[in-house]
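**Student:** give the three-dimensional model of this entry:
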Amino acid sequence: MKKSVDILGLQVISISEGKELGSVKGLVINSSEGSVAALIIDDGKWYLGAKLLPFSAIAGIGEYAVTVEGSDEVLSVSTAPDYEKLLAADIRIIDTKIVTKTGRILGKVVEFNIDENGKIVACDIEDVKGEALTLAAQRVITFGKQVTVIAEEDAFITETTVPVTKEPPVQPKEEVAPAPVVKTALPVEAAEKQQEEPEKKVDDKHRKFLLGKKASRRIETDNGVIIVDQGGEITEEVLQKAKLAGKFVELSMNIQ
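**Tutor:** Modelled structure (predicted):
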């Protein structure tokens, strides 16, 4: 999963052309589908109109950049009327009030999380007491411009840090009393695996695109060791060397 803050500000890089196309300035929300429909791209040419990158056209999202196969994936708003309507709706999600269907206010949204397909899977919220909670996206009825409407049940909101489990009730001689609630943390290995799976899918897609391509120039490690010569074929071994040497992005930007 990625938080919106992890995407904002990233450079957008064309894999086939090896150039930067701009940076991510904002996210276009499709409230009816509960997803990020596109990224707003700042290419420094604001006078020519806003540019959009459909989420479906993204090849990968990493720590440094969002990658696409070519610059033609970036659209002008004037040629994408469907996205223009979503832009006009101006759904932000963050800082919207959390209100139940019956009109109770429960807090506000401070962040949201999306999967590798752009689907919003959860919202991080701050309740009226200032506590941090997580709201599963499937419990949201409406993502609005100023208000996020959810179902009434408070149980839909859980603490972000620990899930709650209940032990079987203790059976004393005279009366039955429930055992104390024990909070258990998600095992570290399971949490890491859950976080790595979407990122692995993105990496695999990127690697498949690069395999078989030719390097447009020689790529070397910081110590001068050749990873691949100019014109050399990009193989699994080359990709592994580039990744270990921290030259994966540089390699991605220099293919033909």
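**Student:** C-alpha from now on. contacts and neighbour counts both.
**Tutor:** Will do.
**Student:** name the helices or strands packed onto the longest strand along the chain?
**Tutor:** What stands out as the longest strand in the chain, according to DSSP state E, is strand 19-30. Judged by 3 or more CA pairs under 8 Å, 6 or more residues apart in numbering; DSSP states H and E, strand 19-30 is in contact with strand 11-14, strand 35-42, helix 81-89.
**Student:** starting at the chain centroid, how far to the lengthiest helix in the chain?
**Tutor:** Counting by DSSP state H, the longest helix found in the chain is helix 188-210. On the basis of CA atoms, centre = their mean, to the nearest Å, helix 188-210 sits 12 Å off its chain's mean C-alpha point.
**Student:** could you also give me the structure for this second sequence? I'd like to compare it with the first:
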Amino acid sequence: MPKGRELVGLPVISQDRGEELGRIQDLFYDETSGSLRACLLADGGWLRQPRVVDFTALQARGPGAFTVSGAGAVSHEPPPGTRRWQELKGLRLLNRDGRELGIVEDLVVELPSGQVKALEISTGLVNDLLEGRKEITLEGQVNWGTDTVIVG
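**Tutor:** Sure, this is the predicted structure:
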């Protein structure tokens, strides 16, 4: 399963015209459903409205791109009740007993559903280098705060 950082930077291509609509710049996560709801596209333009593609509109993921049916899949409004992927990175992760498990570094995503199955966490630079980052499976209730995520 890919991580959020592996999705960021991928192009989104229109199947009807074969043109690149933009590259994924950020992801919108819905804490209630536990899934990705949309992607923010970067198109290199200044002073433009945000370009958002609903995650369900992404039809295919090849080795290096997503496709959508056409330019009509692009909107300008992020889905309500979502948080940006970049806002989730750096949150403290605690279990229900208050024990700190680490710092959220990334989301582990199931494709094509967009369901977030786990969080990749850092337990410190030395541990990351020696043991690698850990993945905490999201099971049961997950409470997302402004500074902390509580699992368990």
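**Student:** TM-score for these two?
**Tutor:** Once superposed, chain against chain, the TM-score is 0.84 (TM-score structural alignment, normalised by the length of the second structure); 145 aligned residues with a CA RMSD of 2.1 Å.
**Student:** returning to what we had before: now the element after the longest helix of the first structure, going C-ward?
**Tutor:** strand 219-220 (DSSP states H and E).
**Student:** onto which residues of the second structure does that next one map?
**Tutor:** Mapping strand 219-220 of the first structure onto the second structure (TM-score structural alignment) gives no aligned residues.
**Student:** burial count for the nearest residue to residue 148 of the second structure once chain neighbours are set aside?
**Tutor:** Closest residue to residue 148 of the second structure apart from its sequence neighbours, by CA to CA, 6 or more residues apart in numbering: residue 92 at 4.6 Å. By other CA atoms under 10 Å, 20 other residues sit near residue 92 of the second structure.
**Student:** would you map the strands across the stretch 51-200 of the first structure?
**Tutor:** 51-54, 58-61, 65-68, 75-76, 97-100, 105-114, 120-127, 132-136, 140-143, 147-150, 157-159, 164-165, 182-183 (DSSP state E, counting those that start in this stretch).
**Student:** so where in the second structure does the last one end up aligned?
**Tutor:** Applying TM-score structural alignment, one finds that strand 182-183 of the first structure aligns to no residue range of the second structure.
**Student:** who does that strand touch, helix- and strand-wise?
**Tutor:** strand 164-165.
**Student:** distance from the longest strand of the first structure to the second structure after superposition?
**Tutor:** With mean CA distance after the TM-score superposition for the first structure, strand 19-30 of the first structure departs from the second structure by a mean of 0.6 Å once superposed.
**Student:** tilt between that strand and helix 81-89?
**Tutor:** Using axes from the mean of the first three to the mean of the last three CA atoms, to 10 degrees, the direction of strand 19-30 of the first structure lies 70 degrees away from that of helix 81-89.
**Student:** chain center to strand 19-30 of the first structure: distance?
**Tutor:** 13 Å.
**Student:** what residues of that strand count as buried?
**Tutor:** Going by neighbour count (16 or more other CA atoms under 10 Å), the buried part of strand 19-30 of the first structure is 20-30.
**Student:** quick one: the nearest residue to residue 106 of the second structure once chain neighbours are set aside from residue 15 of the second structure, how far?
**Tutor:** Nearest residue to residue 106 of the second structure, sequence neighbours excluded (CA to CA, 6+ apart): residue 120, at 5.0 Å. Distance, residue 120 of the second structure to residue 15 of the second structure, by CA to CA, to the nearest Å: 33 Å.
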